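S.K.: Sequence isn't available, so here's the structure alone:
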């Protein structure tokens, strides 16, 4: 008996093409997921750096308040800021004063805090307030010391006595040089 050889049908290759398309779609999905993870990681790192700068600015703000209330934290000498005795229009040593009843005529921190303000935050420094020692807390690792400027404002509201206010402007930086935070507060001791 002679057999006739069976000849299989030729395949069109549809499975191969479909598999390649499916593999391409999965590859694109994987690449997109990796890019999204990288972007989210960068966003969280930038947010962390901004929070570090904000913490440093808040610490400097509290430090400046203690500076005003009691003594000079940089020398640890009892030097109460009483009225406007240490302030002048040239902002010597970071203390600005423009005259009785006059607020800052311009945004003075743009002039005197370029690129940093004149007064430095001193980490670990101890000074006293109401006979209680205050230690300036340590800054987070890699964060430079913030700087600040104090502007004296002397006002007499109608029917009241003379009041002294102090506008504190703080410039703080995160671990990255481009992350800068400015905080400003009007403080009345």
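M.R.: Alright, I've got the coordinates. Everything numeric in this text was worked out from a predicted model, so none of it was measured.

S.K.: contacts, neighbours, all on C-alpha from now
M.R.: Fine.

S.K.: what about the closest residue to residue 154 other than its chain neighbours, neighbour count?
M.R.: Nearest residue to residue 154, sequence neighbours excluded (CA to CA, 6 or more residues apart in numbering): residue 164, at 4.8 Å. Neighbours of residue 164 under the rule other CA atoms under 10 Å: 18.

S.K.: I figured residue 164 was touching residue 188, is that so?
M.R.: Yes: Residue 164 sits in contact with residue 188 when judged by CA atoms under 8 Å, with a separation of 6.7 Å.

S.K.: helices or strands up against the host helix or strand of the residue nearest to residue 154?
M.R.: Per DSSP states H and E: residue 164 is located in strand 163-173. Judged by 3 or more CA pairs under 8 Å, 6 or more residues apart in numbering; DSSP states H and E, strand 163-173 is in contact with helix 14-69, strand 147-155, strand 180-187.

S.K.: any idea of the angle the second one forms with strand 180-187?
M.R.: In other words, strand 147-155. Interaxial angle, strand 147-155 versus strand 180-187 (axes from the mean of the first three to the mean of the last three CA atoms, to 10 degrees): 30 degrees.

S.K.: A further structure is provided below for comparison with the first:
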């Protein structure tokens, strides 16, 4: 039998295919890792959003059920007329009202809200109309997610 000279081409082709499969596998692992991070961030943001919504509801319940309202003195989440939600120190527990409702025990910081008293709007300017006055309040709620990297600020105007 005549012996055929082999030059090792099968080995070279096999190594190239193995290298290509390794690169594809590593890329797949990176994509999976990125998707897991994105999913975690979305969950964190959703938890922060739900906690901020709950804090808004708590503030609305406070306004609805508290008669008469206490003075708005920039304490306990009640901002005076000169107060501004944008300048509030959200980590100062004396300046904001904290909301620690059920299901939000593991947040990075407790949810908080502030209520600003807005100007009155009078109705009944025509002859014979009864004059009524509506009170308006701006409620701003802030919450962080589980890790503290997601922050949600929600705002609403409440009429009483």
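M.R.: Nice, thanks for sending it over. Every value quoted in this text rests on a predicted model; they were computed, and no experiment measured them.

S.K.: returning to that earlier point: put together CSV for the helices and strands packed on strand 163-173 of the first structure, with distance to residue 94 of the first structure and mean neighbour count on each row.
M.R.: Shown next, in CSV, are these (distance: least, CA to CA, whole Å; neighbours: other CA atoms under 10 Å):
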stretch, distance to residue 94 of the first structure, mean neighbour count
helix 14-69, 11, 16
strand 147-155, 5, 25
strand 180-187, 14, 16
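
S.K.: For residue 85 of the first structure, which of these is the nearest?
M.R.: Residue 85 of the first structure lies closest, by CA to CA, to one member of those: strand 147-155, at 9.8 Å.

S.K.: Now do the same for residue 86 of the second structure: its match in the first structure.
M.R.: The pairwise alignment with the first structure assigns residue 86 of the second structure to residue 110, based on TM-score structural alignment.

S.K.: and after the helix or strand hosting that match, which helix or strand comes next?
M.R.: Assigned by DSSP H and E, residue 110 of the first structure belongs to helix 108-112. Of the helices and strands lying after helix 108-112 of the first structure in sequence (DSSP H and E), the nearest is strand 119-120.

S.K.: hmm, who's touching that following strand?
M.R.: Strand 119-120 of the first structure has contacts (CA atoms under 8 Å, 6 or more residues apart in numbering) with 93-94, 145-149.

S.K.: which part of the second structure lines up with it?
M.R.: Going by TM-score structural alignment, strand 119-120 of the first structure lines up with residues 97-98 of the second structure.

S.K.: now that stretch, how far from the centre of its chain.
M.R.: 16 Å (CA atoms, centre = their mean, to the nearest Å).

S.K.: Superposed on the first structure, what's the mean shift for that stretch?
M.R.: Its aligned residues in the first structure lie a mean 0.8 Å from stretch 97-98 of the second structure after superposition (mean CA distance after the TM-score superposition for the first structure).

S.K.: Please pull up the equivalent of residue 155 of the first structure in the second structure.
M.R.: Under TM-score structural alignment, residue 155 of the first structure pairs with residue 120 in the second structure.

S.K.: which ones are touching the closest residue to its match other than its chain neighbours?
M.R.: Leaving aside its sequence neighbours, residue 120 of the second structure sits nearest to residue 135 (CA to CA, 6+ apart; 5.4 Å). The neighbours of residue 135 of the second structure, taking CA under 8 Å, 6+ apart as the test, are 117-121, 159-160.

S.K.: All set now, cheers.
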